[in-house]
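Novice: Everything below, folded, please.
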Amino acid sequence: MKRWILLIVLFSGIVFAESMHATYKIEYGIFGKMGVSDAYLTKENGRYEIRMVAKATGLAKVLSGGRVEVYGSEGRIVDGRLVPDTFTKDIKRSGKRRIKVYRFDHDKRIVTFHEENYRDGKLKDEKNETLPYYADNDILSLYFNVAGIIGECSEPFAKDLKAVGAEKRTGRVRVETITGGARDALKRSLGESACYLKVTIYQKLFGSKGGELYLSLDRNFVVQRALLKDVIMFGDIRGKLVHLDRTK
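Specialist: The predicted structure follows:
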């Protein structure tokens, strides 16, 4: 059950504004609504902060032990681009808690992290490591930066990028625009939209082929709907924007 939380994070990742609060719901086959995610972005005095809270609901809440995950990214705004200083993951379920804090050294091109594991409120173990790769984005900052990377969404684009929080050993994540006939086919599943993206994170999410996500975005690059196709036994997982507040 742990992988569906990552879907919520990816579904709700792309929103561009000075400050915003977006809420997404995730539905999965016969289970109906499996979870919700609230994403927050603030920009002030040349700095930014992203916070995302993902929670299981209904049967998924029972099966996941009441799993709640909180992701955060903080850093600088340089020429309109988000440059992370830290990326955090805080995961809680069934009396267990794991906290990871990643720190970026962009000059030395390294990322280190400190991890703490708790059981019933008591620290059980901790460790410090350096990632085997360098990335200048985490999974949250990358999604907020992707419009500047892609350029014109109607033009073909396909590129492997790197982000802390994506593929475990390399940080690899692939972003592709959907154009031509493929765009028309996806429109039937996700509805009319200004932009369609395919995001591959190279993880077997719910038994899908490599974790391929399809996103529909409006003209402001706000994700409206998302789709993970052909999940074993249950068909498709769908995400939908249900609430958005933003100010420029």
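Novice: okay, CA-based contacts and neighbour counts for the rest of this
Specialist: Noted.
Novice: Pull the number of nearby residues for R188.
Specialist: By other Cα atoms under 10 Å, 9 other residues sit near R188.
Novice: run this one through as well so I can compare:
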Amino acid sequence: MKIVVIGGTGLIGSKVVTRLGERGHEAVPASPNTGVNALTGAGLDEALAGASVVVDVSNSPSFEEAAVLEFFETSTRNLLAAEEAAGVGHHVALSIVGTRRRHDIGYFRAKAAQEKLIEDAPIPFSIVHATQFFEFARQIADGATDGGTVRMPPVLFQPVAGDEVAGTVADVAVGAPLNGPVEIAGPERVRMDEFFRDALAAWHDPREVVTDPHAQYFGAELDEHTLVPVDDGARLGALKYADWLAGTDAV
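Specialist: Reported below is the predicted structural model:
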């Protein structure tokens, strides 16, 4: 089966392409690096010819509110139109846990707009809601740094390995359309400040993690459950952060 992976040369996309290829599918990585640009529409018709499934794991190059909304709305409209013309039977999108619960967070609002476009289109679809990736923990800590301290809210946090997100996306792509969402999260649910306190210790990072209920994430204060699944049916990864870290060169 031909499966086109939009954003297929990125962190998650490259892993999805590998997983699908290992299962014997024709997995085609599509990104500006390969001459396919969903934002402009360039190369879409050629890439989607003969495809049964399109997986969209692309991400906006800018997280500025207007830019990220423009990216997801425009690229998704272009993709859905090209898919309908090509007779694609399943659209799979990677999104994030909490998009529908926090419209005051610009990035979440943009992802919710993307999901609405997918739901309203005639193409059968599946949406994978993932929690934050282990791979971005350092960036989150850096973004929360104030001098020699890292300010983190005492809210629930359940990050997951990118490999396990890619595995779920690949599973969904080769299955029947869900016409709804599925959630994937890590195996450990902890407080965000406690997670980063342990993580910085493991990184041998001297910064102090300060618990701050008003610390912001994507420009907004968080509720207790913003970043974790609320559905008891969420899929859980098996890899804990400490074990993932021990297997990487990230320390």
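Novice: what's the TM-score for these two chains?
Specialist: With the length set by TM-score structural alignment, normalised by the length of structure 1, the two chains reach a TM-score of 0.29; 140 aligned residues with a Cα RMSD of 6.7 Å.
Novice: list the buried ones in the lengthiest helix in structure 2?
Specialist: Counting by DSSP state H, the longest helix found in structure 2 is helix 65-86. Under the neighbour-count criterion of 16 or more other Cα atoms under 10 Å, helix 65-86 of structure 2 has 68-83, 86 buried.
Novice: burial of I6 of structure 2, as a residue count?
Specialist: Neighbours of I6 of structure 2 under the rule other Cα under 10 Å: 27.
Novice: where's V172 of structure 2, which helix or strand?
Specialist: Secondary structure here is read from DSSP states H and E; on that basis V172 of structure 2 sits in helix 162-174.
Novice: whoops, A147 of structure 1 was the one
Specialist: helix 139-150.
Novice: buried sites along that helix?
Specialist: 139-145, 147, 150.
Novice: repeat for stretch 106-119 of structure 2
Specialist: Applying 16+ other Cα under 10 Å to stretch 106-119 of structure 2 flags 106-115, 118-119 as buried.
Novice: could I get those as a markdown table with secondary structure?
Specialist: Formatted as a markdown table, the buried residues of stretch 106-119 of structure 2 follow (DSSP: H, G, I helix; E, B strand; the rest coil):
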| residue | secondary structure |
| --- | --- |
| G106 | helix |
| Y107 | helix |
| F108 | helix |
| R109 | helix |
| A110 | helix |
| K111 | helix |
| A112 | helix |
| A113 | helix |
| Q114 | helix |
| E115 | helix |
| I118 | helix |
| E119 | helix |
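Novice: and the residues you listed, which two are the farthest apart?
Specialist: Maximum pairwise distance among these (Cα to Cα): 20.0 Å, between G106 and E119.
Novice: tell me the contacts of the residue lying closest to K127 of structure 1 once chain neighbours are set aside?
Specialist: Nearest residue to K127 of structure 1, sequence neighbours excluded (Cα to Cα, 6 or more residues apart in numbering): E115, at 5.3 Å. Contact partners of E115 of structure 1, counting by Cα atoms under 8 Å, 6 or more residues apart in numbering, are 98-101, 126-128.
Novice: Can you point out the buried residues in the helix or strand harbouring E115 of structure 1?
Specialist: Assessed by DSSP H and E, E115 of structure 1 sits inside strand 110-119. Residues of strand 110-119 of structure 1 classed as buried: 110-113, 115-118 (neighbour count, 16+ other Cα under 10 Å).
Novice: For the helix or strand following that strand, which residues meet the burial criterion?
Specialist: Downstream of strand 110-119 of structure 1, the first helix or strand assigned by DSSP H and E is strand 122-130. The neighbour-count criterion (16+ other Cα under 10 Å) identifies no buried residues in strand 122-130 of structure 1.
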